[in-house]
Structures are given as C-alpha cells and as structure tokens.
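**Student:** fold the following, please.
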Amino acid sequence: MHRYLVLLMRRPQCDPAIVPLHREFLETLRAQGRNELSGPFGDKSGGAYLLRAESLDEACAIAHGDPAYASGGWDITLHEWHAA
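**Tutor:** A predicted model of the protein is given here:
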C-alpha cells in the first residue's frame, strides 16, 4: 500500500451540513485501515487526511467518494507521500 496526502480546501459555497457526513466517511476509512491520520486546519480553511491505497487511481476513486468532494463544497488535491 502507498500513502496519499489528501488536501481539502473549502469553497465559498461549502455547506456546513456536509461536515458530519465527511467525518463519517473518514471514520469508515479508519475502520478499514485506510485513513492513518486526519484533521482540520487551524484557520478552518480545510483539512487533510493520510490515505492508504494501492495506486493513485484507487486513491482518487476513494477521495472522490468523500461527501466533501461529492457536494462540490471542497477542492481536493492528492499527492503520493513518502514519509521519512
């Protein structure tokens, strides 16, 4: 498995009602052993999570299933991450 850093940045049209659904999504990933770490940025502009997946394509498919992304309220960027 590879690690992917998923960065989420809130758009102006972000719906706060999606946040609990996003958190549930992250908890599901954690239960599957795919979410190693997650949390919001201190300035409330977005957040990040560390996702485990076999490939960038798989990581994108998982991240695009995130209600934050599906709602259109957040921009999501993925980067393969090689932790030191």
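**Student:** only C-alpha atoms for contact and neighbour calcs from this point on.
**Tutor:** Will do.
**Student:** now do the contacts for I62.
**Tutor:** Counting by Cα atoms under 8 Å, 6 or more residues apart in numbering, I62 makes contact with nothing.
**Student:** state the helix or strand in which it lies.
**Tutor:** Applying DSSP states H and E as the criterion places I62 in helix 56-63.
**Student:** before we compare anything, build this one as well:
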Amino acid sequence: MLYVAMLPIIDEQLNAKVRPAHLAYLDDLYKQGKVLSAGPFTDKKGGMVIYRAHSFEEAKALAEADPVIVEKARTLELREWNSLPFPLGE
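**Tutor:** Reported below is the predicted structural model:
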C-alpha cells in the first residue's frame, strides 16, 4: 500500500537545521524500497513523502521517525493513497 505524508513546516530555523538528517533518512528509506518519492512544495512551506508500507501503522512509524517530525520542525498528516493505474481504461 501507498501512504502520503504531508509535512508542513512550522519552525523554519529548526527545519533548516534538521534538513540534512531528514534527507539522509529519506534516502535510506528510498534505498530500502520504503519511499517511492519525496520532495518540497514550490512555495517552500513544506513537502510530501510517498511511503510504501504493509500497513498504516508501519507507514506511521516510518513517518514519525523522520527527524523533522521527531524534532517538531514540521507537522505530519498521513493518509492512505490509491494510485490509479495508467493508462486508465485499458
């Protein structure tokens, strides 16, 4: 299953400090096949991560272990996501 984590920034200075650990954490999860994609929003007010996990609980544990969440630089909204198969109708 896929899960989308919305990560709005609540403390810009703390976020800048923790960002290298956040990126290293996501890179490690990507190499494990646990992160499908991630990136910042163009308004620079946060970002999004798409996790691949067996359950909501697993995805939540992964998202909550992210340094930007642990250090409270960002908030977390996690939702299960059904990706549509493309091309549609085939």
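**Student:** superposed, what's their TM-score?
**Tutor:** TM-score for the superposed chains, counting by TM-score structural alignment, normalised by the length of the first structure: 0.94, backed by 83 aligned residues with a Cα RMSD of 1.0 Å.
**Student:** ok, longest helix in the first structure?
**Tutor:** helix 19-31 (DSSP state H).
**Student:** now the helix or strand following that one on the second structure. Mean distance?
**Tutor:** Using DSSP H and E, the helix or strand that follows helix 19-31 of the first structure in sequence is strand 35-40. Mean deviation of strand 35-40 of the first structure from its aligned counterpart in the second structure after superposition (mean Cα distance after the TM-score superposition for the first structure): 0.5 Å.
**Student:** quick one: neighbours of A61 of the second structure, just the number.
**Tutor:** 11 (other Cα atoms under 10 Å).
**Student:** what about it, distance to V35 of the second structure?
**Tutor:** The gap separating A61 of the second structure from V35 of the second structure is 13 Å, by Cα to Cα, to the nearest Å.
**Student:** many thanks, we can stop here.
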